[in-house]
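**Q** From the sequence below, what's the structure:
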Amino acid sequence: ISCEYTGALNIEQKDAIIRAIFLCAIFGVTPMLGDLPNGLQLYRLLDILKEHPSLCKSLFVPGEDYADYNLSNVAPEISERRTSRSAKDAAEVETEPSYLTVPRVMQWITGQGHKPLLLSEQKAFQIVFKCDHDCKVRMPQHTICFPIVSACTSTVTFPVAHITTSEDFKCIIVQAIKSGGAFRRV
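**A** Alright, predicted model coming up:
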């Protein structure tokens, strides 16, 4: 509808729908791209880009994944030491989902697929991991929970009651990404 396609939504109209979306994207983006140099010039950013291309490259060109930076800013909130919950929390935090890219995880957690750009934001940046042990107490009949992400606070809550192995963790994340929409609080 926002791409001005008003026909039937069925498989026979697939080509017409794709064409409408394509035209909407092309004609919507082209004027914005034409305005980009004017917008950059307002703050003399165009001159800075020309004078210091190597410094500005990372702002526009995908490159280094910031896994080390991100992991150095993780603040897990785990259960009291020497309890069964703390052992499960520690195993959860150490599980590395290698099938996800750093930009994808950053997009999922913070809403942006890159590390913070400003030095002040980098210093304040922190990702909080929480563990939910009590979902089965709150909802005894359910069989699976998905992680809850609060992008505004860069917090991820993992449903550890359903996760006993790293394979369980991977299955829940993959199922959530494939079958679910956005991770968010309702």
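
**Q** Every contact and neighbour count from this point should use C-alpha atoms.
**A** Noted.

**Q** separation between the most centrally placed residue in the chain and residue 149?
**A** Geometric centre of the chain, nearest residue: residue 108, 1.5 Å, by CA atoms, centre = their mean. According to CA to CA, to the nearest Å, residue 108 and residue 149 sit 7 Å apart.

**Q** this one next, for a side-by-side:
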Amino acid sequence: MLKVSFFGEAGIDTGALRKEFLTEMVAGIETRFFEGPPHQKSPRYSLTDFDSGLFRTVGEILAVSLAQGGPAPTFFSQWAYSYLCNGQINPTQLDKNTVADSQLRLLIDQVESSTEQSLQGLTDEILNCGFTGAISVQNKEPIVRAITLHAVLRLQPILEQLKEGLQLYGLHLLIKQYPEICQPLFVLGGDVKVNAEFVMASIHPQLSEKGTSKHQVELDLVNFIQDLLYESEEGPEHLADEDGPRSITPARFLQWITGQGHVPLLPSEKKDFAVVVKFNHNCEADFGNHSICYPVVSSCAKTIVLPVKHMKSYSQFRMVLLEAFHLGQEFNNV
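**A** Sure, this is the predicted structure:
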């Protein structure tokens, strides 16, 4: 089992640090080694990374993430996942939208909008893609087809190396045997995105006795959480801290509290997944006289404790929680 410790942070890994690490690693892999539209990405063409064996490492990290509670890499294009399953590329399933490389996509756009004269200026780029016919406006369609096939076929060695990494834990064998079952782990489907609705469904508030004033205040705070999450979905940019690098979103809010920003992969894990919300009505007993204190998060226990005194209105709640979110991204409490 992977155990994680972060330099400069005092957290002890009982699961949350591992999930935090894997969440950041998978997100970094998507940015660094893949390109294309969201959730329809292909490996970035890089012979330097291929020669260094980095795509094998990528496959190993993705296998560890899937095996040990990290996020699923649901950013693969359908054709790339199909190749991982059967090692074959079906040309009939490819079109220009399959091309992920930004330069080749630009070349396709230039060919489609070209005149006879401007097309001649693209001769070298077209020939480099393996087109051997006459370069003329009458051949625009086969030229685009050649560029599409070139963009895909040159990625085969990279995908083969990625498959080697996925052999860790026998994952690649499972993909080959059960391609339809494993597909939602690589190709985006339904019910995988963390949104406000999922977070609210996962929240289990520990409320005081009904009819008491404490109970009503606690319900108000739960409603404040809901308002903040839906507000972040409408436009997370305006919830960003001026000095902070990241705005709050439902996924980042969930990752802050639990260490993971993804929907649990297994149905049993999803069913039992819960975020416990507790309420501190007497923070003076803990900190003495003070003007402000912040929510306390325990990622391993998936728990957040809200200081009721400092969150009486939505504006107060929003200010205190956002400040805690932006300043509390490290694992500091043991």
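
**Q** overall similarity of the pair, as a TM-score.
**A** Once superposed, chain against chain, the TM-score is 0.71 (TM-score structural alignment, normalised by the length of structure 1); 159 aligned residues with a CA RMSD of 3.0 Å.

**Q** Could you tell me which residues touch both of residue 108 and residue 149 of structure 1?
**A** Common neighbours of residue 108 of structure 1 and residue 149 (criterion: CA atoms under 8 Å, 6 or more residues apart in numbering): residue 183.

**Q** all helices of structure 1, in order?
**A** Ranges of helices within structure 1 are 14-42, 45-51, 53-60, 67-72, 84-94, 102-110, 119-124, 135-138, 166-179, based on DSSP state H.

**Q** now swap in the stretch 1-150 of structure 2 and tell me
**A** Secondary structure of the stretch 1-150 of structure 2 (DSSP state H, counting those that start in this stretch): helices located at 16-33, 47-51, 54-67, 78-86, 102-112, 116-120, 123-128, 140-153.

**Q** Turn those into JSON lines, columns for mean neighbour count.
**A** Below are the helices of the stretch 1-150 of structure 2 laid out as JSON lines (neighbours: other CA atoms under 10 Å):
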{"stretch": "helix 16-33", "mean neighbour count": "19"}
{"stretch": "helix 47-51", "mean neighbour count": "12"}
{"stretch": "helix 54-67", "mean neighbour count": "20"}
{"stretch": "helix 78-86", "mean neighbour count": "19"}
{"stretch": "helix 102-112", "mean neighbour count": "16"}
{"stretch": "helix 116-120", "mean neighbour count": "14"}
{"stretch": "helix 123-128", "mean neighbour count": "14"}
{"stretch": "helix 140-153", "mean neighbour count": "19"}
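
**Q** mind putting these in JSON lines, distance to residue 315 of structure 2 included?
**A** Formatted as JSON lines, the helices of the stretch 1-150 of structure 2 follow (distance: least, CA to CA, whole Å):
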{"stretch": "helix 16-33", "distance to residue 315 of structure 2": "29"}
{"stretch": "helix 47-51", "distance to residue 315 of structure 2": "49"}
{"stretch": "helix 54-67", "distance to residue 315 of structure 2": "38"}
{"stretch": "helix 78-86", "distance to residue 315 of structure 2": "44"}
{"stretch": "helix 102-112", "distance to residue 315 of structure 2": "43"}
{"stretch": "helix 116-120", "distance to residue 315 of structure 2": "59"}
{"stretch": "helix 123-128", "distance to residue 315 of structure 2": "57"}
{"stretch": "helix 140-153", "distance to residue 315 of structure 2": "51"}
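
**Q** Now do the contacts for the aligned partner of residue 138 of structure 1 in structure 2.
**A** Using TM-score structural alignment, the equivalent of residue 138 of structure 1 in structure 2 is residue 286. Under the criterion of CA under 8 Å, 6+ apart, residue 286 of structure 2 has no neighbours.
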